[in-house]
Structures are given as structure tokens and as C-alpha cells.
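**Student:** Pasted the sequence and its predicted model underneath.
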Amino acid sequence: MDTFRGVTLPAYQRIAANLRDRITSGALAPGQQLPTEQELAEEFGVARQTVRNGVGLLVAEGLVVSRRPHGHFVRQLEHMIYRPQAESRPQPVTPEMDRYCQQITSEGREPSQTIEVSLIKAPADIAKRLEVSEGELVVARRRVRFINGEPVNTNDSHFPLDVVRDSEIMSPADIPRGTNQALADLGFAQARAIDEFFVRMPTPEEAQRLQLGAGTPVALHIVTGYTQDGRPVRCTANILPGDRHVIVYERAWE
């Protein structure tokens, strides 16, 4: 056992704590390579396996990435500012740029996305929010959004089949004016929405879609949109990795 700031720690945790301090203080900058296992073993007077265990903690925390065969590097975190209130605002004038692309491009980064559309049997949570029977067919429009080639979040929207049947919402292509306006054009304009936020660990599927490292929590933002007469016509689930987002919510005082 060794001590770090007066606390007794196993050697591998002391190494992790020391390197963590270097990273958070900026002594080890984003993108910078960590000292080699041999160098750290000599610095701390331990075996290389002990160093490996300590660095492994930082990989699990998302602070360090492994780039074989070159070594370990401080992760470059480029947070996306996520604005839940933005979806109810008008789309940008430029048709080829949705809000997401406009935001990221203005920051000098390269946005992209994949879109998949399918008919699925509504799972219990979606069925409850859309007020349909569990197992009833609904349209799922699933997107993965990327910044500079790295997946940053998923955006999966679900719609009652009778609302969007044979519409462009069922096509796996970008809708420049947005699905909210597309729903309005179909006669199902949304007058209000309920936002729900959950913070938890990702499911295996979410971790795979977003290429998440071990120990990375996510925020789940569920939006259910209702027409003026109270019918739910959209349920969107956004998965936001905790190491890639800053959630900014703007309010006006009444």
C-alpha cells in the first residue's frame, strides 16, 4: 500500500490518481502521449503489470485511450452542446443544414449522421408514451450522429404507423425541414411536448452503437410530442454519452 495526498491506496490506484491529476491540471494535455509502461514502472518503482492496471482505470473512466501499438494518449474531448429546447424553434433558413449540422459546422467540426427506418413492434415504454398497444407496429426512425467521424449521440424517433404511413418520414433520408414540420404538413402539428431525463449506464446495444468505453454513463432524454387535441404522435429517445455532452437548457422567467 502507498499513500496519495494522505490516503492509503494500492499502488495501481496511486498511479491512476497521479496521472489523473496531471491530466486535469493540464500537465498532460489532450492528445499527448502518456509515458511508456517502462517509464512509469521506473518512476513509481513498481512492476509493469501494476502500471497497466493503473492506466486501465483511466481508460475505463474515459480519460485515456489506447492506440496500439503506439501507446496510451490523453483523450481529446470535444463536447457537443445539447440544447433540448432547440427542437421547438424554427429550422435554419439554409435547407441543407439541419440544426445539428449548423451548430457543429459553425464550430469548425465535421458533422455527419446515419439514418435507418423500420417497422417495429412497439416495446412497452414506447407503446405507453404513444398510447398504442404493446407490440403494435410503429415506425422507428433511428439516427446516429457523428462529429469528425466519432459517434456522439443517437436519436431514435417513433411514430404511430397510421400517422406517417407512406410519408417521407418512412424514408431513410434526411428531411431538411425536420420531422416535426413533416408531421405538421401531414396534419399532426405538435402543440406541446413532455421531456423526461434519466441518467444511467448504457445498454450493450447503446455502448456498441456509440463505441463507448467501459464506465461511461449516458443521459437518456425522451421527448413525447402531442397534438392540440392531446394525441401523442412522436416519441423520441436521445442517448447522450456523459463524456461527450454539455446539456444547456434556456428558460425565460415568467
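**Tutor:** Happy to help now that I have it.
**Student:** can we go C-alpha only for contacts and neighbour counts from here?
**Tutor:** OK.
**Student:** mind listing the helices for the stretch 151-254 of the chain?
**Tutor:** Secondary structure of the stretch 151-254 of the chain by DSSP state H, counting those that start in this stretch: the helices cover 161-164, 179-185, 204-210.
**Student:** closest to Leu63 out of these?
**Tutor:** helix 204-210 (16.5 Å; C-alpha to C-alpha).
**Student:** How far off centre is that closest one?
**Tutor:** When distances are taken as C-alpha atoms, centre = their mean, to the nearest Å, helix 204-210 is centred 10 Å away from the chain's centroid.
**Student:** Would you map the strands across the stretch 101-250 of the chain?
**Tutor:** Ranges of strands in the stretch 101-250 of the chain, per DSSP state E, counting those that start in this stretch, are 111-121, 137-147, 150-160, 190-200, 218-227, 232-241, 245-247.
**Student:** could those strands be laid out in TSV, adding distance to Met170 and mean neighbour count?
**Tutor:** Rendered in TSV, the data for the strands of the stretch 101-250 of the chain read as follows (distance: least, C-alpha to C-alpha, whole Å; neighbours: other C-alpha atoms under 10 Å):
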stretch	distance to Met170	mean neighbour count
strand 111-121	6	16
strand 137-147	7	21
strand 150-160	10	21
strand 190-200	18	14
strand 218-227	18	20
strand 232-241	13	23
strand 245-247	29	15
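**Student:** Adding distance to Gln32, write these out as JSON lines.
**Tutor:** What follows is the strands of the stretch 101-250 of the chain, written out as JSON lines (distance: least, C-alpha to C-alpha, whole Å):
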{"stretch": "strand 111-121", "distance to Gln32": "24"}
{"stretch": "strand 137-147", "distance to Gln32": "20"}
{"stretch": "strand 150-160", "distance to Gln32": "19"}
{"stretch": "strand 190-200", "distance to Gln32": "30"}
{"stretch": "strand 218-227", "distance to Gln32": "26"}
{"stretch": "strand 232-241", "distance to Gln32": "23"}
{"stretch": "strand 245-247", "distance to Gln32": "22"}
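**Student:** One more to weigh against that first structure:
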Amino acid sequence: MAGDKLPSEAQLMKHYEVARMTARQAIQELRSEGRVVAEQGRGVFVSQPVQVRRLASERFARRHREAGLAAFGVEAEKTGFTPRVDQLEVSTASPPDEIRDRLRLGDGGDVVVRSRRYLADGQPVETAVSYVPASIAAGSPIVADDTGPGGIYARLEELGHELDHFTEEVSARMPTADERRRLQLTDGVPVMVVLRTAYDTTGRPVEVCDTLKAAPAYVLEYDIPAR
């Protein structure tokens, strides 16, 4: 069970009648899959993964923003974990070419960049970087550390950009060394990448968000009409 301590190498060798190297390799395999974690001086323990159910079909519903909830808060309320955000950085910069193209900024125009890490019950589960055209965000609460109730999307609508729809691209890969460190992942654990673009009712893209999710921590849930 989660939190239980694994038997020592010697105990595994005796119980399964295997060599020390076999027992050691078995533990390493479990570590690489993220199923167990080693604690210095204490031993190896069964991981306690947080399961965040990402309600993709409703997490951006206007009723949640009007209730003062951002998307991660919606998931916390539904799933029952305690949400927290740290490693927050806000800056204004020239965006990468891919982001510039998605925001249709042409050759000019800076963006407000909001980078942060999300934790569920104290465990890092996701990093996210939002890019909002500076022509929209400058001088607004979007450039503040705390954007206020409802998050970025509530502020965009207050600025006159009523949201119409979102597009998302989902892929998976292995993390870089820095990504593995920030999400506290063991070797061999993959991440999911969700690249989202938000559009207002005029069809203008008003935000791009690049999120990186620890794969074992998430279930992606979709409600797709059959019509």
C-alpha cells in the first residue's frame, strides 16, 4: 500500500531466493517507474501518487470563473486535494516563434509571460507557462503575482475579451533534467504536454498556455457529445 516500506535487499534475497544484484535491479526498476521512492537513511517506500482528475470538458466553464475559481481550483474542488502554486515568475518578453505564430503577433509585439508550478497536497504535479499579448495585459492584474478570483481568464473577460473556445494539443515525452527536478520525478517517468490556445468571441487568440504534467499524477477526462 502507499507509504509502506519495502523489505530490505537482504530480506528480498532470502524470500525470493535471488542474488543481491537481482533484488537491487528490481528495486531500481520500481524507482524508475515512479512506484517507489528512496529516503536517505530510512529506506524505500511505496509512492503516494496524487491523482488529479483533469475535467477537460468543463474546467474552463464561465460559471467557475464567476464563482472565483481558476481551472486548477475546479479540479481541486472535484477531486479533493489541496491546491497550491509556487515558483511564480511574471515578465514581459519577446515570445518564441511558435507562440508568436499562435497568437498571430506578426513580426512585432511582446507578451506577458506567467510561469508557475502547481502542487496537489504539497506534491508538484504540473508546470505551466502562459503567454498573453502585452497589448492586452499591460497595466492589468494579469501582470500582478495574484491575478485575483477566477485567474487569467476572468481578467481577460473583464478587459473585454469574452472567451469563446479553446484548442488543446496533447502529447507525451520524457522530461528534461530540469523538468524532472522541478516535478520531482524519478528516472523513466514520462510527462504529458498540453498546449492550449484561448480565443475570444472575435476569433482572436488571447492566450497560449504550455503545460507540463507529471503523467502518473493525472487522469484526463473528456465528455464528448455523440452528435
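**Tutor:** Perfect, thanks for sending it. Bear in mind that the values here come from a model prediction, so they are computed numbers and not experimental data.
**Student:** Go through the strands of the stretch 101-250 of the first structure and name the closest to Leu212 of the first structure.
**Tutor:** Leu212 of the first structure lies closest, by C-alpha to C-alpha, to one member of those: strand 232-241, at 7.8 Å.
**Student:** I'd like to know which of the strands of the stretch 101-250 of the first structure is closest to Arg89 of the first structure.
**Tutor:** Across those, Arg89 of the first structure has its closest neighbour in strand 190-200 (12.2 Å, C-alpha to C-alpha).
**Student:** Could you tell me where the closest one falls in the second structure?
**Tutor:** Residues 163-173 of the second structure are where strand 190-200 of the first structure aligns, with TM-score structural alignment as the criterion.
**Student:** ok, back up a step: nearest to Gly62 of the first structure, of the strands of the stretch 101-250 of the first structure?
**Tutor:** For Gly62 of the first structure, the closest of the strands of the stretch 101-250 of the first structure is strand 232-241, at 10.8 Å, according to C-alpha to C-alpha.
**Student:** That closest one vs the second structure, mean deviation?
**Tutor:** With both structures laid over each other, strand 232-241 of the first structure and its partner residues in the second structure are 1.1 Å apart on average (mean C-alpha distance after the TM-score superposition for the first structure).
**Student:** Which part of the second structure matches that strand?
**Tutor:** Residue correspondence for strand 232-241 of the first structure in the second structure, counting by TM-score structural alignment: residues 205-214.
**Student:** Which residue comes closest to Pro133 of the second structure once chain neighbours are left out?
**Tutor:** The shortest distance from Pro133 of the second structure to any residue other than its chain neighbours is 4.4 Å, reached at Val111 (C-alpha to C-alpha, 6 or more residues apart in numbering).
**Student:** Starting from Glu87 of the first structure, give me the distance back to the alignment partner in the first structure of the one you found.
**Tutor:** For Val111 of the second structure, the equivalent position in the first structure is taken to be Val138, counting by TM-score structural alignment. Between Val138 of the first structure and Glu87 of the first structure the distance, using C-alpha to C-alpha, to the nearest Å, works out to 22 Å.
**Student:** before we move on, back to that, which one of the strands of the stretch 101-250 of the first structure lies closest to Ile81 of the first structure?
**Tutor:** By C-alpha to C-alpha (comparing all of the strands of the stretch 101-250 of the first structure), the closest turns out to be strand 245-247, at 5.0 Å.
**Student:** Tell me roughly how far that closest one lies from the second structure on average.
**Tutor:** Mean for strand 245-247 of the first structure is 0.5 Å (mean C-alpha distance after the TM-score superposition for the first structure).
**Student:** And the contacts of that strand?
**Tutor:** Judged by C-alpha atoms under 8 Å, 6 or more residues apart in numbering, the contacts made with strand 245-247 of the first structure from elsewhere in the structure are His79, Met80, Ile81, Tyr82, Arg83, Pro84.
**Student:** now the first one: how far from Asn153 of the first structure?
**Tutor:** With the distance defined as C-alpha to C-alpha, His79 of the first structure ends up 11 Å from Asn153 of the first structure.
**Student:** Gly151 of the second structure versus the nearest residue to Gly106 of the second structure once chain neighbours are set aside, what's the distance?
**Tutor:** The spatially closest residue to Gly106 of the second structure, leaving aside those adjacent along the chain, is Arg100, at 6.8 Å (C-alpha to C-alpha, 6+ apart). Relative to Gly151 of the second structure, Arg100 of the second structure is positioned 22 Å away (criterion: C-alpha to C-alpha).
**Student:** Just the buried subset of the contacts of strand 245-247 of the first structure, please.
**Tutor:** Applying 16 or more other C-alpha atoms under 10 Å to the contacts of strand 245-247 of the first structure, the neighbour count classes Met80, Tyr82 as buried.
**Student:** Can you tell me which of the contacts of strand 245-247 of the first structure end up in strands?
**Tutor:** Using DSSP state E, the members of these that fall in strands are Met80, Ile81, Tyr82.
**Student:** Using a markdown table, please lay out these together with distance to Asp166 of the first structure.
**Tutor:** Supplementary listing: these in a markdown table, determined by distance: C-alpha to C-alpha, whole Å:
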| residue | distance to Asp166 of the first structure |
| --- | --- |
| Met80 | 34 |
| Ile81 | 34 |
| Tyr82 | 31 |
